[in-house]
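S.K.: A predicted structure for the sequence below; I have some questions about it.
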Amino acid sequence: MQKDKKLIIYDIALIIVSLYFAFLLRFDFSIPPEYMEFLKLSLIPVIGITLIFNRFFKLYSSIWKYASIEELMSIIYSVSLSNAVFVVYSYIVSFRFLENRYYRFPYTVHIIFWILSVVTLGGTRFLLRMFEQSAGEKGVKKKCKRLLIIGAGDASAMLIKEIKGHKNLNYDIVGLIDDDSSKKKKFISGIEVLGGRADIPEICKRHRIEDIIIAIPSVDMHSKREIINICKSTACKLKTLPGIYEIVDGKVNISKLRDVNIEDLLGREEVKLNNSNINKYIKDKIILVTGGGGSIGSELCRQIARFYPKQLLILDIYENNVYDVQMELNYNHPEVNKKVIIASIRDDDRLNEIFSHYKPDVVFHAAAHKHVPLMEMNPAEAVKNNIIGTYNVLKCCNDYNVKKFVQISTDKAVNPTNIMGATKRFCEMMVQAFDAVSKTEYVAVRFGNVLGSNGSVIPLFKKQISHGGPVTVTDPKINRFFMTIPEAAQLVIQAGAIAHGGEIFVLDMGKPVKIVDLARDLITLSGYRPDEDIKIEYTGLRPGEKLYEELLMNELALTSTEHKKIFVEKPNKIDMKFIEESILEFKEVVYEDREHIFKLMEEKVPTYTRKNNERESA
């Protein structure tokens, strides 16, 4: 409030000075007496009009430390309208002097007064901004991190402004990188473009760069991956702005900065969905997602909510995760009718109650035990949840006339060497058996590891790095297929749209990635040197673990679909009688010792084989 009063006093003085100098300049520093009298009589109206418009345009409520072009435009608007009103005033109110003549302000006085007012009122405020920023810099004496920004476009310009306006960020922007040679040696907000992407290692070394920010939201995945690979050699900490499609409000600010991660490095392309197909089976339908609080299940809920279902049923036995999903969806999609159901797929009576009451049209089945070593140690729980639980859901879909059922499967179901993979393969067999005898369309979607999902290697590696290492890898040769959580969920939904029943869809996972390479990249992206700052240790394969995962049962049986990232395996004929008998046997064997469970699984899943060293696993 004190500062506002001071600004008003300054403005009154500046208005008087500006108007007086406008007359001096117009009359060559010799103002005629009659105009001098007119000037004195007009001061109070001019001051009053200007202060009213200044207040209207919030010139006394802005924080001038953060003033920008918007505040400058407010000053121009205020001065322009003040002068316009004063022109009208000078014509309406005129004063008679010698020889019955009328005197008004000459047009040139109005023009000069406008220019002087913008300069003085605006100059005062921007000088105030400079003094406050200078005082802030003197008050905070910190060692700033030397920063290099990649990109010399709109995003970089806004980012520079943000960083300069937030001194607590502690950044000293050394320069910019851009492949456009015409920008080299040019400046953006006082920051020079030092070179292109090929110059990054040399520039980082010469200027002792500590942090790099990639500020090219519209860059394609291939180029981004190439830039990150170049930056990896510098040992600098990397951050990036998200893709342009993620910045929905069109603004670039510090809050949107994030660390460069493995997803950026793998460079998975954005999935392009056929929305018309998806709308046909999701819009205005009742959709049930089992395991809705898990990594895949929760992302399925997020994606499904975008297609305006009539009701979204989120089923999970673990209330904490599903509560978080509910709160997120309430915030992002308040228009969607959502219902959280706490239940176990093992509880057949509870499932019948749910299906009878809600009558879902489509079911996405993501509820499952998935951790390979844990299930190898607890095979009975894998059978109870993954096989018997899935059977319960499949049967309810048939009994309550569900239109479509989509099973989430895994690459570990292909020629499985562990009990988890074997249970998921038997689920695929059940899906095909039910499809042959039911009006419901039953399909399975098979994909590999999902980056950042619960229990995946990436969160584990990040935690190990944060503790200073070591990062543990089971074997230097082990590799896996990877995709992002949103990509997996979107392709599952798309596969459901093109399904006719009985198919096993196989998602294009790209090329397999060595786990040790992921570990090294993650260490580097975290600003450390692999094997020097953070050690990598090899612990040996865990029970049931493969060196290499497979996605197909038979490559010759694979055919393409209308979506380039989704393939389909020719359906196998599975006898429903075999499934029913097997379920009865599984229900009995879960109460026997582990070895009986393994032996029965070998009988029921012909492709399942156990290695000798896994039989002794504790």
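M.R.: Looks like it arrived, so ask away.

S.K.: going by C-alpha atoms from here, please, whenever you check contacts or count neighbours.
M.R.: Will do.

S.K.: quick one: the helices in the stretch 501-618 of the chain, in order.
M.R.: For the stretch 501-618 of the chain, the helices defined by DSSP state H, counting those that start in this stretch occupy 515-525, 576-589, 594-604, 612-615.

S.K.: my error: substitute the stretch 351-500 of the chain in the last question.
M.R.: 372-377, 379-382, 390-399, 419-437, 457-466, 485-498.

S.K.: pick the most buried one from those.
M.R.: helix 419-437 (a mean of 25; mean count of other Cα atoms under 10 Å).

S.K.: which residue ranges form the helices in the stretch 201-350 of the chain?
M.R.: Here the stretch 201-350 of the chain has its helices, by DSSP H, counting those that start in this stretch, at 221-232, 262-266, 275-282, 295-305, 319-332, 348-358.

S.K.: tell me which of the ones you listed sits nearest to Thr559.
M.R.: helix 275-282 (19.8 Å; Cα to Cα).

S.K.: second structure follows, compare the two:
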Amino acid sequence: MTWLNRSILVLLFDLLAACAAWFGTYILRFNFEWPVEYAAQIGLGMLVLLPVHGIVCRRAGLYRGMWVFASLPDLARVLRAVAISSLSVWAFVALYRAQPAVPRSTLLLYPILLAVIMAGGRVAYRMWKEHRLYGGLIAKGRPVVIVGAGRGGAMLVRELQRSADWRVVGLVDDDESKWGRELLGLPVLGSVEELPEILASERVQHVILAMPSAATRVRRHATDLAVRAGAKVFTVPGLEDVMGGRVAVASIRRADIEDLLGREPVWIDTPHVEAMLHGKVVLVTGAGGSIGGELCRQLSRFSPARVVLFEQNEFALYTIEQWFAQNCPELAVVPLAGDVKDATRLDEVFAAWRPQVVFHAAAYKHVPLMEVGNAWQAVRNNVLGTLRVAEAAQRHAAERFVLISTDKAVNPTNVMGASKRLAELLCQAMQDRSGSTQFEMVRFGNVLGSTGSVIPKFQEQIARGGPVTVTHPEINRYFMSIPEAAQLVLQAASMGRGGEIFVLDMGQPVKIVDLARNMIRLSGFSEDEIRIEFTGLRPGEKLYEELLADAEETRETPHPKLRIARARPAVVSLLAELNAWLTQSGSLTDDEVRRGLLRWVPEYVPMYGRPALRVVEGERSFVRAGSKA
């Protein structure tokens, strides 16, 4: 049936509704007896009402909506049409002078009957249509409990009732006023705290979170309760999707570890960040990496004039370049291959493209790999690479240089952390040296899903059936999402005045063994099915990460998730000494590298080969384990 034919049928229904309401008014007025003496009056009134009612309904937009989706906006349009149509009745009553007089009760009865018939017809059609389409799905599908009996929960229930995949048993909510009541015919069974008991009593193994407006800690707590009860947890999209009515069964996804470790949403001071990036040429080193790539994606929102992607890995460079081609084709992007230690290549790039803002994300980050056999390469890449990019930025008058650092630079116990602390020191020294470039550093901890993160490793081990390997039962780490880290880096960069070390609020540390347990449960397994195996700390690894050194103090910034560390100052002479050490001919052994790092980073206490460390005449040196002092 075409749209035009359907509109004509609906119009005929509304005209019949007007006829029925007009006749019904007289029938009710005269106690269901036909008033013969009023027949002419009824007919004349019909001739007046029908054309007016048809025009009013058309102008009220009653024929744009679909009855199968009739809802409150449609009811509002019906009531508006009834109100205007009723004016014609009042006009008829006022102007009709023949006898007998028009009963005044028509002024009240006509609009009531008309509204009931027009709205009731639409509701009845929707109920019949939904029963015809979805009535056979009742009591089918997997039983599920929904957490959240608010608007998001109501929208989700409505969608799930039309799905053969799910059968909603009930809902839980922390609002006591909702307990024992019903939402769209389904009971609110109790509070979120009672979720494990409710799942057991109702024999339900699936939970869907529908709390888009709840605080992150509340959603995290609900997820944790469900996971510990052995349920499979699903979640719906964000607040804007739910409240916009865009929730669909297809949008439901399995909850993941980011939901369980979820952090409060990050806000950034958009005007400040936009002032830093809008219309500027921005260069990102390590642009194909986890943090570098996300930085590129985030900064593309602020309309830079050009983004220069500098990356050593060919495939990573191709991947991020393709992302821009697909998602931001209007943005000028320059993909360049190169090594951050190559001063000649860097001078070519800076001279050709004149970047005004530089984000230096290129680094070797894997602690155990860099600790044994690769220490010299780690130092050259992380320290010499930083020095070369910083010198090029200063030489070519870049406005701002931002070093992406790490929490492992605080009281470092490994080569990777010590090399990043040394990179921080040289940036501080560059800031103190004459030049127009501002140097800023940003420290943060582990990011979920980044290259080398424990999350993909655990996922792979769970997919293989285990075991899941954890180095130590007490080891913990800070975690944040990659987008959150990238946004805070941009925020810190826009706030810097030169020489600051920004520290991101990483929240509370998480035990890795708890992380492993939760990932196993989220995957639908128990620890009996996939066991956890402890393998021992790896070279250079420590149990607890820190974001601030013991001797450092911090000061607040206008952003609640950013602080500034007051670290010990660096001396400008450090640059020449580092350059000589890093450019010497030949390669250094791991022990020689550690000895050199101790010279500039006195807070560095190597964990690997720790018994061999001793202090001689006020400076640190290495002595073989077991030798005499």
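M.R.: Structure received. Quantities reported herein were computed from a predicted structural model and do not represent experimental measurements.

S.K.: can you give me the buried ones in stretch 298-316 of the first structure?
M.R.: 298-302, 304-305, 307-316 (16 or more other Cα atoms under 10 Å).

S.K.: with adjacent residues omitted, what lies nearest to Gly267 of the first structure?
M.R.: Of all residues not flanking Gly267 of the first structure in the chain, Met221 sits nearest, at 5.1 Å (Cα to Cα, 6 or more residues apart in numbering).

S.K.: next, work out how far apart that neighbour and Ile566 of the first structure are.
M.R.: Counting by Cα to Cα, to the nearest Å, the separation of Met221 of the first structure from Ile566 of the first structure is 20 Å.

S.K.: more neighbours, the two?
M.R.: Ile566 (21 against 17; other Cα atoms under 10 Å).

S.K.: re the thing from before, and Asp249 of the first structure, which of the helices of the stretch 501-618 of the first structure is closest to it?
M.R.: helix 515-525 (28.0 Å).

S.K.: okay, and that closest one goes to which residues in the second structure?
M.R.: Aligned by TM-score structural alignment, helix 515-525 of the first structure corresponds to residues 512-522 of the second structure.

S.K.: now do the matching stretch: distance to the chain's middle.
M.R.: 21 Å (Cα atoms, centre = their mean, to the nearest Å).

S.K.: follow-up on the earlier one: mind putting the helices of the stretch 201-350 of the first structure into CSV with distance to Ile493 of the first structure?
M.R.: Output for the helices of the stretch 201-350 of the first structure, formatted as CSV (distance: least, Cα to Cα, whole Å):
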stretch, distance to Ile493 of the first structure
helix 221-232, 23
helix 262-266, 21
helix 275-282, 7
helix 295-305, 8
helix 319-332, 18
helix 348-358, 21
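
S.K.: could you measure from Arg425 of the first structure over to Val443 of the first structure?
M.R.: 13 Å.

S.K.: list the contacts of Glu376 of the first structure.
M.R.: 418-420, 543-544 (Cα atoms under 8 Å, 6 or more residues apart in numbering).

S.K.: try it again at 6 Å.
M.R.: By Cα atoms under 6 Å, 6 or more residues apart in numbering, the contact set of Glu376 of the first structure is Ile419.

S.K.: and it, how far is that from Ala305 of the first structure?
M.R.: 36 Å.

S.K.: could you do Lys6 of the first structure as well?
M.R.: 53 Å.

S.K.: ok, Lys511 of the first structure next?
M.R.: According to Cα to Cα, Lys511 of the first structure and Ala305 of the first structure sit 31 Å apart.

S.K.: burial of the equivalent of Ser201 of the second structure over in the first structure, as a residue count?
M.R.: Under the alignment (TM-score structural alignment), Ser201 of the second structure maps onto Arg206 of the first structure. Under the neighbour criterion other Cα under 10 Å, Arg206 of the first structure is assigned a count of 9.

S.K.: with the one 3 residues further on instead?
M.R.: A total of 23 residues lie near Ile209 of the first structure under the criterion other Cα under 10 Å.
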